[in-house]
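only the shape, not the letters, is given here:
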């Protein structure tokens, strides 16, 4: 059995699943770490769009949790923990991520890791000269680069990007939150859950909206925020702007095929 570890994660969000898939992954991962006996502190930047009614898990009971407003103040408050932790993990899309990584590296934690839940987006941005939350020069700083994409991309990260060690850490899900109830009433024939994205929309058009137009006798649903008003939704496609994880189990049951 692995000895208990002390881990600090600085991620995009744990407390709010609104408009991001990071919270779902982090919640499942941290619950699993707790069950294995590990200690985790999650630090999250307090931003307006994840606050108020969009914060669907304000007090997680499976880890230590702290919101922060100021990067410098957070690092000062948690300096001892960050330096003593077995691993410090920075997630993709963390606000002021480049500055955060530089300042953490200067603190020389035992292990500094990066968890990229957006690997294709990250690499495409770096190829285009954009450095939104991690800089190309920073990739060799990490002891381990954890990628939600596996396969050849891991070799690419080490061979072409200067990463010391690339490992797959696929997105995870809490089975207790998504287990369906076969006895529940079924409402839709096909559904999709995801935030709007330009690169995903053609696939959604081909695999859900076009079938909905061809089969008006069936019911469809698309759940997720940030879809533009310009989309021509077929009448038999129901829209749900946001479906928080606590409501997902009942909805996925209703989404099951008839």
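Structure received. Bear in mind that the values here come from a model prediction, so they are computed numbers and not experimental data. Residues are numbered from 1 along each chain as shown.

rest of the way, CA atoms for contacts and neighbours
Noted.

any idea how many residues pack against residue 202?
The number of residues packed near residue 202 is 12, by other C-alpha atoms under 10 Å.

try it against this one:
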């Protein structure tokens, strides 16, 4: 007999993608976990103006609890979550991360499954390696399991070496009900578009793969969306369009001849960490050009379902030789691949199997 689990999830935000690249990942995973019969409450702080820039209302498939950005409210949220069967602390909440990571363990109840879900494992591991006194070091072995946004064997091996009982990558994927092909929108008409917030460990790669390619391709048009790029010097053929709300992502992906994926430094170095937007763009039938990272062929077939560049020069060359017909064929091949193998429904089943194995092991019932 299946057991319905009560799940408490501490993350950055479920309802806002503003300065919150993990939003669609959370939404896709949690919606499908809910469809498997489980009850999810998502706890998020009122921080970084995310509540003023909501993309979605509170969803039917999860209860959203927004707590104030202070320590007292964080402790209140922790007390509300104590009765859950499963307590999940995600990385990068943005405020009181160390407190939450410690307290979900200190407050653990008998037979309660406590998980750390790392949505930026390469960066977390790099931070820990650089600081032997990092407060997360002694906590790693105390979690029942570490789930990650990606990273493959390099991340699994690193977490295991740091004492993790179990580490499993739960990769980004597609929610076909949210990201799909739509009619082109003139606002996003260009040859190459890139969407991503301006972050310290991404900016140099954006300069190399996007701005350098634009400078070398004066006859081509480029668009960049995301927060923080307003004062960045760019070539004249690049248009900055600001924050792109999630309800415009489909049109943003469908309209340009191609869209560019640029990994953050740490994810590119670790590999096996495709960004959420890769699957979203593929679901919309976009022709994706990506920077190179180890493990691309685990998700897509280079040359047929995705185009791969080692640097900005190669991005410019690809774009110069890419016809509209070829771009459409590559986009449709990518769409077919993700619908078959890389949806959040697939990922949620993987998560449920992990839950089931844990509770069976402690004889607390079966899912």
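All right, it came through fine. From a predicted model like this one, the values you see are computed outputs, not experimental measurements.

where along the stretch 201-350 of structure 2 do the strands fall?
Residue ranges of the strands in the stretch 201-350 of structure 2, as given by DSSP state E, counting those that start in this stretch, are 222-225, 238-242, 258-261, 288-291, 307-309.

could you dump these to CSV with distance to residue 104 of structure 2?
Shown next, in CSV, are these (distance: least, C-alpha to C-alpha, whole Å):
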stretch, distance to residue 104 of structure 2
strand 222-225, 36
strand 238-242, 37
strand 258-261, 35
strand 288-291, 37
strand 307-309, 41
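
deepest of these, which one?
Comparing the strands of the stretch 201-350 of structure 2 on average neighbours per residue, with mean count of other C-alpha atoms under 10 Å, the densest one is strand 258-261 at a mean of 27.

hmm, who's touching that strand?
Contacts of strand 258-261 of structure 2 with the rest of the structure, by C-alpha atoms under 8 Å, 6 or more residues apart in numbering, involve 191-195, 210, 253, 275, 277-278, 281, 286-291, 327.

need the contact list for the residue located most distally from the centre of structure 1.
With C-alpha atoms, centre = their mean as the measure, structure 1 has its most outlying C-alpha, relative to the mean C-alpha position, at residue 217: 35.1 Å. Listed by C-alpha under 8 Å, 6+ apart, the contact set of residue 217 of structure 1 reads residue 236.

for residue 259 of structure 2, see how far away the counterpart of it in structure 2 is.
Structural alignment (TM-score structural alignment) places residue 217 of structure 1 against residue 219 in structure 2. Residue 219 of structure 2 sits at a distance of 17 Å from residue 259 of structure 2 (criterion: C-alpha to C-alpha, to the nearest Å).

check residue 76 of structure 2 too.
From residue 76 of structure 2 over to residue 259 of structure 2 the distance is 43 Å, taken as C-alpha to C-alpha.

list the contacts for residue 239 of structure 1?
Counted by C-alpha under 8 Å, 6+ apart, residue 239 of structure 1 has contacts 221, 222, 223.

nearest to residue 103 of structure 1, of the residues you listed?
residue 223 (38.0 Å; C-alpha to C-alpha).

the closest one reaches residue 244, doesn't it?
No - using C-alpha atoms under 8 Å, residue 223 of structure 1 is not in contact with residue 244, being 9.9 Å away.

which residue ranges of structure 2 form helices?
Assigned by DSSP state H, the helices in structure 2 fall at 23-35, 71-81, 97-106, 121-130, 152-161, 203-206, 212-215, 249-254, 265-270, 276-283, 296-299, 312-321, 324-341, 344-361.

out of the ones you listed, nearest to residue 139 of structure 2?
Of all these, the one in closest proximity to residue 139 of structure 2, counting by C-alpha to C-alpha, is helix 97-106 (7.1 Å).

quick one on the thing from earlier: quick one: which of the contacts of residue 239 of structure 1 is nearest residue 83 of structure 1?
Taking C-alpha to C-alpha as the measure, residue 83 of structure 1 lies nearest residue 223 of the contacts of residue 239 of structure 1, at 40.9 Å.

distance to residue 179 of structure 2 added to the helices of structure 2, as TSV?
As requested, the helices of structure 2 are exported to TSV (distance: least, C-alpha to C-alpha, whole Å):
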stretch	distance to residue 179 of structure 2
helix 23-35	10
helix 71-81	31
helix 97-106	30
helix 121-130	25
helix 152-161	25
helix 203-206	24
helix 212-215	27
helix 249-254	6
helix 265-270	23
helix 276-283	6
helix 296-299	18
helix 312-321	24
helix 324-341	11
helix 344-361	12
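
out of these, flag the one nearest residue 50 of structure 2.
Taking C-alpha to C-alpha, helix 23-35 is the member of those nearest to residue 50 of structure 2, at 10.8 Å.

how close does the closest one sit to structure 1?
Averaged over the aligned pairs, helix 23-35 of structure 2 sits 1.3 Å from structure 1 after superposition, using mean C-alpha distance after the TM-score superposition for structure 1.

check the offset of that helix from the chain's centre.
How far helix 23-35 of structure 2 lies from its chain's middle: 11 Å, per C-alpha atoms, centre = their mean, to the nearest Å.

repeat that for stretch 112-120 of structure 2.
Remark: stretch 112-120 of structure 2 is offset 15 Å from the chain centroid, using C-alpha atoms, centre = their mean.

stretch 160-171 of structure 1 too?
17 Å.

ends of that stretch, how far apart?
24 Å.

now swap in stretch 44-58 of structure 2 and tell me
Terminal residues of stretch 44-58 of structure 2 are spaced 12 Å apart (C-alpha to C-alpha).

and for stretch 87-96 of structure 2?
This stretch, stretch 87-96 of structure 2, spans 16 Å end to end (C-alpha to C-alpha).

and for stretch 155-170 of structure 2?
12 Å.

who touches it?
Here stretch 155-170 of structure 2 has contacts from 121-122, 125, 137, 140-152, 270, 347, 350-351, using C-alpha under 8 Å, 6+ apart.

out of those residues, which end up buried?
Taking 16 or more other C-alpha atoms under 10 Å as the criterion, what is buried in the contacts of stretch 155-170 of structure 2 is 121-122, 125, 137, 140-152, 270, 347, 351.

wait, doesn't residue 27 of structure 2 sit right on residue 14?
Yes - when contacts are counted by C-alpha under 8 Å, residue 27 of structure 2 is listed as touching residue 14 (6.3 Å).

and residue 180 of structure 2, how far is that from residue 257 of structure 2?
Taking C-alpha to C-alpha as the measure, residue 180 of structure 2 falls 16 Å from residue 257 of structure 2.

quick one: which of the two has more around it?
Neighbour count, other C-alpha under 10 Å: between residue 180 of structure 2 and residue 257, residue 257 has more, with 24 against 21.

correct me if wrong: the more buried one contacts residue 188.
No - using C-alpha under 8 Å, residue 257 of structure 2 is not in contact with residue 188, being 10.1 Å away.
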